[in-house]
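Asker: pasting the structure only:
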């Protein structure tokens, strides 16, 4: 597990799970997130190839805040399926959809199911950082 440590208590942990089957996107997102200045949290970043791998990890059982960055199109379990499963069992998980699916109906569906934000691929790094920080601000 990649970890960015800050001098915070264990009560202020933020687990960021990147669920995307593209290794280049995973690597880019880990780098982007590690470079961000996120105050008030000890950050733990982990990437998963798909929803099955994510749920098998039991990462959601970790005490702290959770932010999921979900790809919309993946084998086995896509981002919408992960979103539905997470939101049916946990209300305190924040979700940013990061998808190549750009149709208004797909975006609307994800937001109605509880996604906190939706960014389409290809994406601007600065915009993604701003949107991630906006979600994290809601956690404080």
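Answerer: The structure has been received and is ready for your questions. The model shown is predicted, which means the values in this text are computed figures rather than measured ones. Numbering: from 1, shown residues only.

Asker: From now on I want contacts and neighbour counts done on CA atoms only, so please keep to that.
Answerer: Noted.

Asker: Which stretches in this structure count as strands?
Answerer: Along the chain, the segments classed as strands by DSSP state E run 2-4, 13-19, 42-48, 65-70, 93-99, 117-120.

Asker: Residue 78 against residue 71, yeah?
Answerer: Yes. With contact taken as Cα atoms under 8 Å, residue 78 and residue 71 are classed as touching, separated by 7.1 Å.

Asker: quick one, which of those two is more surrounded?
Answerer: Neighbour totals were compared for residue 78 and residue 71, and residue 71 leads with 28 against 19 (other Cα atoms under 10 Å).

Asker: so who does that one touch?
Answerer: Shown here is residue 71, whose contacts under the criterion Cα atoms under 8 Å, 6 or more residues apart in numbering are 19, 20, 21, 78, 79, 97, 98, 99, 100.

Asker: Alongside the first one, take a look at this:
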């Protein structure tokens, strides 16, 4: 069963398994999900004979209000639900609750004509896969203890931190001094969300022999077009014929400035054409922009 097609999950299904799929997607897509623990502000407004009916109607109402990619399920405590909003952060969760409030005030189901119901909610934005569903719900429910008025929202901030993503960087440059300048420059960059592993090579042959490019990690290759033994274009052909070539970003450094040379390089898979000599700070800005796009 695909969670993208699920509106709700019955008690007979394993909720935890579905949540594990959602949080795995957080890592894979670098997005966030948000968990809402929702409770009725004052359960005493319901007549005893209407409690079961009211809870069922509210559950159906919530199932109708979520998207196909979201998940809602009843908790073990009366009039409490957990809602998982896929690809959403705190702001999206707030907007969802505002829409919920307006729908309640519009009396969209008969229950809201009979009872003036209102909700409390906690919001937990999840940016990593370390969270367990049981702990998430417990923190959400505990947060509700501090809510004391209708439609109040409280926040759980335990799960926002995102894991750093490892990116390999390979520098292919014959000149040792310039090679080290580039390495030191990259090591000094502040790259949010990423940790980098840099290795340098004096020619294309050594790089290809290293097999470093055979990896599932994103790999930034910064290379001169003229190199001993295996030049930059030969390395380029090899990399662009790999199954994982979409994970490889290629910066080509060159002294060739003709339009034909640039077109040839781009047509054969270069992502960024850097003409020598270049300003180091400009180069650093280009690298930072590449990493920003990686995260977006």
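Answerer: Great, that's in hand. Fair warning: this is a prediction, and the values are worked out from it, not measured in the lab.

Asker: Need the TM-score from the superposition.
Answerer: TM-score of the superposed chains, computed with TM-score structural alignment, normalised by the length of structure 1, equals 0.87; 133 aligned residues with a Cα RMSD of 1.7 Å.

Asker: related to what we said a few turns ago, just the buried ones out of the contacts of residue 71 of structure 1, please.
Answerer: Among the contacts of residue 71 of structure 1, those scoring as buried are 19, 20, 21, 78, 79, 97, 98, 99 (criterion: 16 or more other Cα atoms under 10 Å).

Asker: Between these, which sits nearest residue 48 of structure 1?
Answerer: residue 19 (4.8 Å; Cα to Cα).

Asker: Structure 2: which residue goes with that closest one?
Answerer: Here residue 19 of structure 1 is matched to residue 172 in structure 2, going by TM-score structural alignment.

Asker: which residues touch the nearest residue to its match once chain neighbours are set aside?
Answerer: Using Cα to Cα, 6 or more residues apart in numbering and skipping residues adjacent in sequence, the residue nearest residue 172 of structure 2 is residue 223, 4.4 Å away. Residues counted as contacts of residue 223 of structure 2 (Cα under 8 Å, 6+ apart) are 170, 171, 172, 173, 232, 250, 251, 252, 253.

Asker: The spatially closest residue to residue 9 of structure 1 that is not a sequence neighbour: neighbour count?
Answerer: In space, and not counting its chain neighbours, residue 9 of structure 1 is closest to residue 42: 7.9 Å by Cα to Cα, 6+ apart. Burial of residue 42 of structure 1 is recorded as 20 neighbouring residues (other Cα under 10 Å).

Asker: From residue 229 of structure 2, how far out is the aligned residue in structure 2 for residue 42 of structure 1?
Answerer: Correspondence of residue 42 of structure 1 to structure 2, assessed by TM-score structural alignment: residue 195. Using Cα to Cα, to the nearest Å, one gets 31 Å for the distance from residue 195 of structure 2 to residue 229 of structure 2.

Asker: quick revisit: what's the closest of the contacts of residue 71 of structure 1 to residue 61 of structure 1?
Answerer: Of all the contacts of residue 71 of structure 1, the one with the least separation from residue 61 of structure 1 (Cα to Cα) is residue 19, at 16.4 Å.

Asker: Wait, the closest one touches residue 69, no?
Answerer: Yes. Look at residue 19 of structure 1 against residue 69 with Cα under 8 Å: they come within range, at 6.1 Å.

Asker: In structure 2, what range does the longest helix along structure 1 match?
Answerer: Secondary structure of structure 1 per DSSP state H: the longest helix is helix 125-139. Residue correspondence for helix 125-139 of structure 1 in structure 2, counting by TM-score structural alignment: residues 280-294.

Asker: got the buried residues for the matching stretch?
Answerer: Neighbour counts using 16+ other Cα under 10 Å place 284, 287, 288, 291 of stretch 280-294 of structure 2 among the buried residues.

Asker: Could you export those as a markdown table, including distance to residue 56 of structure 2?
Answerer: Shown next, in a markdown table, are these (distance: Cα to Cα, whole Å):
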| residue | distance to residue 56 of structure 2 |
| --- | --- |
| 284 | 58 |
| 287 | 54 |
| 288 | 52 |
| 291 | 48 |
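
Asker: Going by distance to residue 203 of structure 2, which of the residues you listed wins?
Answerer: Distance ranking of the buried residues of stretch 280-294 of structure 2 against residue 203 of structure 2, using Cα to Cα, places residue 287 first at 21.6 Å.
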